[in-house]
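Participant: only geometry, no sequence info:
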């Protein structure tokens, strides 16, 4: 191998490593708290919500869906999901059945009373870290850029 070829490969290796390592470090630093997000959320959000009727019967899914439709009048319920740790149903709604994600709204409802569950007020550090970790607040271009950094790391 010629010395000039060796210098080019050495320079290429050095700079691709430095650039990709910076983004890999960002992914490691933001990813670690995300692994423990349940534990950190319980510490950061110590305001424990309690169901209205802790020992009462659970409302049917149709009743919760009706409450959600009344809560967001003019919107169509799109999805329902369940909270594992508490009697809460999350209902995602939007202006139309084929609404894009940015137009959708998620609301949580108490399954014992049908009342909306209060959300977290203010800045949420875990949401910030998740957005930074997945797409660096750039959406699809950010995801593609992080994928390109992964390929650069392989080079």
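Facilitator: Noted; the coordinates are in hand. Predicted model, so just to flag it, every value in this text is computed and none were measured.
Participant: from here on, contacts and neighbour counts on C-alpha atoms
Facilitator: Noted.
Participant: in the strand or helix carrying residue 40, what's buried?
Facilitator: Residue 40 is part of helix 37-44 when elements are defined by DSSP states H and E. By 16 or more other C-alpha atoms under 10 Å, the buried positions in helix 37-44 come out as residue 37.
Participant: off-centre distance for it?
Facilitator: When C-alpha coordinates are averaged (C-alpha atoms, centre = their mean, to the nearest Å), helix 37-44 and its chain have centres 14 Å apart.
Participant: list the buried residues for the next helix-or-strand element following it?
Facilitator: For helix 37-44, the succeeding helix or strand toward the C-terminus, using DSSP H and E, is helix 61-71. The neighbour-count check on helix 61-71 (16+ other C-alpha under 10 Å) flags 64, 65, 67, 68, 69 as buried.
Participant: tell me the contacts of residue 99?
Facilitator: For residue 99, the contact set (C-alpha atoms under 8 Å, 6 or more residues apart in numbering) is empty.
Participant: so it lies in a strand, does it not?
Facilitator: No - under DSSP: H, G, I helix; E, B strand; the rest coil, residue 99 sits outside any strand and is assigned coil.
Participant: look up how far residue 75 lies from it.
Facilitator: Separation of residue 99 from residue 75 (C-alpha to C-alpha, to the nearest Å): 10 Å.
Participant: which residues of this structure fall in helices?
Facilitator: Secondary structure of the chain, counting by DSSP state H: helices at 3-35, 37-44, 61-71, 125-135, 140-154.
Participant: presented hereafter is structure B, for comparison with structure A:
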């Protein structure tokens, strides 16, 4: 690799790193508690648990559960309903002023067996809510998500350019060498390169999946336009189904599960919401295996007649989105994977912090001895690298 090519790669690496590093630091810091979101919920006392009952206690009708939820907030409509991931005896019902997407929502936790209200947790406030919003969209909605997606793209550029630069810059040193007897700046540069190499694959995977996740809203809207619009032709000109005219949701759920056997419910999107149509109750079902439990199968059921309209297969881009979301937070392998994710996250924080230190302190190179300064300039051609 000639000197001009190295300079070009160094420029790309330096500026892609500098632009994204502060935001990547923010994402790593906010992502750390999110890795342990269930454990943090128990620690903060926000987790809801269903009371112990005899195994096999029958569940109440979903229609009764929804009726109880509506009675808590009669001025609101049910947007979504879902079973707790770890407890089949617990329903969470989300209620909003209108079916349209909004941050103004109320959640009602209901015992699936007795249809009694257990709690009304506030998921839109508190420490974990702030961490999630900062991590997902910086409290800026879709523009914030797309901005963070662009920062993720710059991170991938910085990683690729860093790999290209590492070999020629470190050709005289063994991998992982940390020159402890040299000046502080060179020791930090060696540590930066060492941890960067250790976290390379993980950071690329997390950065890529995070970038994909920022496209979720646009991907869903495109899916609705591209594949669901044809299913809405028979309903053209009809208003959203009023609550009084809707059929049994329990019967609709049973029909959906019969259409796709060996699955369990992930969540229900009611008519007019972002994940459904104005005329359907859409049931999102998932498999029972570790991998298939992350994939969803939508079943659209006519809200009036409780008859199935369609069960379309999700396109590849939504499948990629569903796979990337749990991988991003280490949700595939239980606690061992969460711990590994957390350790790599901490290592990445050190990489990003040392990159900032190297860039902010580059002016001190000129005051170092000539030989060391020349070496430092060569090795620090990618100051600020993540």
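Facilitator: Yes, it's here. On a predicted model such as this, the values are computed, not experimentally measured, just so you know.
Participant: so after superposing, what's the score?
Facilitator: Once superposed, chain against chain, the TM-score is 0.75 (TM-score structural alignment, normalised by the length of the first structure); 152 aligned residues with a C-alpha RMSD of 3.3 Å.
Participant: and of the helices of the first structure, who's closest to residue 108 of the first structure?
Facilitator: Taking C-alpha to C-alpha, helix 61-71 is the member of the helices of the first structure nearest to residue 108 of the first structure, at 8.6 Å.
Participant: show me what that closest one is packed up against.
Facilitator: Judged by 3 or more C-alpha pairs under 8 Å, 6 or more residues apart in numbering; DSSP states H and E, the packing partners of helix 61-71 of the first structure are strand 76-82, strand 88-94, strand 105-110.
Participant: any chance of those in CSV, with distance to residue 38 of the first structure and mean neighbour count too?
Facilitator: Formatted as CSV, these follow (distance: least, C-alpha to C-alpha, whole Å; neighbours: other C-alpha atoms under 10 Å):
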stretch, distance to residue 38 of the first structure, mean neighbour count
strand 76-82, 16, 16
strand 88-94, 16, 22
strand 105-110, 17, 19
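Participant: make JSON lines out of those strands and add distance to residue 146 of the first structure.
Facilitator: Output for these, formatted as JSON lines (distance: least, C-alpha to C-alpha, whole Å):
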{"stretch": "strand 76-82", "distance to residue 146 of the first structure": "30"}
{"stretch": "strand 88-94", "distance to residue 146 of the first structure": "29"}
{"stretch": "strand 105-110", "distance to residue 146 of the first structure": "28"}
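Participant: residue 14 of the first structure: which of those is closest?
Facilitator: Closest to residue 14 of the first structure of those, according to C-alpha to C-alpha: strand 105-110, at 46.0 Å.
Participant: what about the closest one, how far off from the second structure?
Facilitator: Strand 105-110 of the first structure differs from its equivalent in the second structure by a mean of 2.3 Å after superposition (mean C-alpha distance after the TM-score superposition for the first structure).
Participant: mind giving me the packing neighbours of that strand?
Facilitator: If you count contacts as 3+ C-alpha pairs under 8 Å, 6+ apart, strand 105-110 of the first structure packs onto helix 61-71, strand 88-94.
Participant: to residue 24 of the first structure, which of the ones you listed lies closest?
Facilitator: The closest of these to residue 24 of the first structure is strand 88-94. By C-alpha to C-alpha, the value is 33.5 Å.
Participant: how about the closest one, which residues of the second structure does it hit?
Facilitator: With TM-score structural alignment applied, strand 88-94 of the first structure matches the range 90-96 in the second structure.
Participant: identify the residue nearest residue 285 of the second structure in space, chain neighbours excluded?
Facilitator: Distances taken as C-alpha to C-alpha, 6 or more residues apart in numbering put residue 265 closest to residue 285 of the second structure, at 4.5 Å, once the chain neighbours are dropped.
Participant: and the angle from the host helix or strand of that neighbour to strand 90-96?
Facilitator: Following DSSP H and E, one finds residue 265 of the second structure within strand 264-269. Strand 264-269 of the second structure and strand 90-96 meet at an angle of 20 degrees, taking axes from the mean of the first three to the mean of the last three C-alpha atoms, to 10 degrees as the criterion.
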